[in-house]
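**Q** can't give you the sequence, but here's the structure:
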């Protein structure tokens, strides 16, 4: 049986390819083991749980990050891209973001929509 890190690594590579390497390059020297801990805990324990599909977990994460406000833009970008990989449509993502305008406010939702538009463009056209 795989451990949480192995499950998390496999899932994170499908959902957010290169995440561990990015975390290692940015934070590894400052916090040794942090990237592996995050992969194990977030992807190997939480995202890999039964009860919700990865698609649904992605939608819930996008909604939560939207309601938290503009400071979450980098994480929102990662999770919108992952949500598309998990099968969410652009419309579903946009509607979830707009629904959060009731809870996080219109500025938070508009900021998240702007992030979504950038990710959608990158997904369609490879970055430009």
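**A** Thanks, I have the structure now. What you see is a predicted model; the values in this text were computed from it and never measured.
**Q** Please count neighbours and contacts with C-alpha atoms only from this point.
**A** Fine.
**Q** Return the residues in contact with the closest residue to residue 24 other than its chain neighbours.
**A** For residue 24, the nearest residue in space outside its immediate sequence neighbours is residue 35; the separation is 5.8 Å by CA to CA, 6 or more residues apart in numbering. In this structure, residue 35 makes contact with 20-21, 23-24, 27-28, judged by CA atoms under 8 Å, 6 or more residues apart in numbering.
**Q** Whichever of those end up buried, select them in PyMOL.
**A** A single PyMOL command selects the buried members of the contacts of residue 35 (16 or more other CA atoms under 10 Å):
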select buried, resi 20+23+24+28
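**Q** which of the contacts of residue 35 lies closest to residue 82?
**A** Distance to residue 82 across the contacts of residue 35 (CA to CA) is lowest for residue 20, with 14.3 Å.
**Q** Second structure for comparison follows:
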């Protein structure tokens, strides 16, 4: 954790994380995710907001669009399709163009495999079609 984060309470890290989570993923997604929190998932959801969004996504070392590139690449390589579609939307919110997302997927084909990239192209295209229709 950076020095900047050491001085924050868990509550402040959570609040900071929720703010970034909303900026990157959008209110609709975050509202849906928080509405589905149960006693079983509460600690995990709080952990995600506090640690992933409040600690990592707020670090100054990479811009959000660069973080989106890293996330898309990781999700393609690991085959996390549901998360990939969500982060395609986030990448657009973070300033990546559709052409840049296509380049990320193509680059990932070399290192994560053609089948993974094939699926990623299909999922990204579905996201774009949904956005165009909406």
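**A** Looks like it arrived, so ask away. Note that the coordinates shown come from a computational prediction; the quantities given were computed from them, not determined experimentally.
**Q** tm score of chain vs chain?
**A** Overall, the chain-to-chain superposition scores 0.87 on the TM-score scale (TM-score structural alignment, normalised by the length of the first structure); 124 aligned residues with a CA RMSD of 1.7 Å.
**Q** Identify the residue nearest the geometric centre of the first structure.
**A** Centroid-nearest residue in the first structure, with CA atoms, centre = their mean: residue 79, separated by 1.9 Å.
**Q** which residues touch it?
**A** 16, 58, 61-62.
**Q** Name the helix or strand for it, please.
**A** helix 73-85 (DSSP states H and E).
**Q** Report the buried residues of that helix.
**A** By 16+ other CA under 10 Å, the buried positions in helix 73-85 of the first structure come out as 73, 76-85.
**Q** cool, stretch 17-27 of the second structure as well?
**A** Per 16+ other CA under 10 Å, stretch 17-27 of the second structure contains these buried residues: 17-22, 24-25.
**Q** Now compare the residues you listed and name the two farthest from each other.
**A** Across the buried residues of stretch 17-27 of the second structure, the longest distance by CA to CA is 11.6 Å; it joins 17 and 25.
**Q** Where does the helix ranked longest in the second structure end up in the first structure?
**A** Selection of the longest helix in the second structure by residue count, based on DSSP state H, yields helix 114-133. Correspondence between helix 114-133 of the second structure and the first structure is established over residues 106-125, with TM-score structural alignment as the criterion.
**Q** Any chance you could list what contacts that stretch?
**A** Contacts of stretch 106-125 of the first structure from elsewhere in the structure, counted by CA under 8 Å, 6+ apart, are 66-70, 73, 76-77, 80-81, 90, 93-94, 97-98, 100-101, 127-128.
**Q** mind listing which of those are in helices?
**A** Using DSSP H, the members of these that fall in helices are 66-68, 73, 76-77, 80-81, 90, 93-94, 97-98, 101.
**Q** Let's have the residues you listed in TSV, adding distance to residue 52 of the first structure.
**A** Formatted as TSV, these follow (distance: CA to CA, whole Å):
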residue	distance to residue 52 of the first structure
66	20
67	20
68	22
73	24
76	20
77	21
80	17
81	19
90	20
93	17
94	20
97	19
98	22
101	24
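**Q** mind checking what the residue nearest to the centre of the first structure lines up with in the second structure?
**A** Aligning on TM-score structural alignment places residue 79 of the first structure opposite residue 87 in the second structure.
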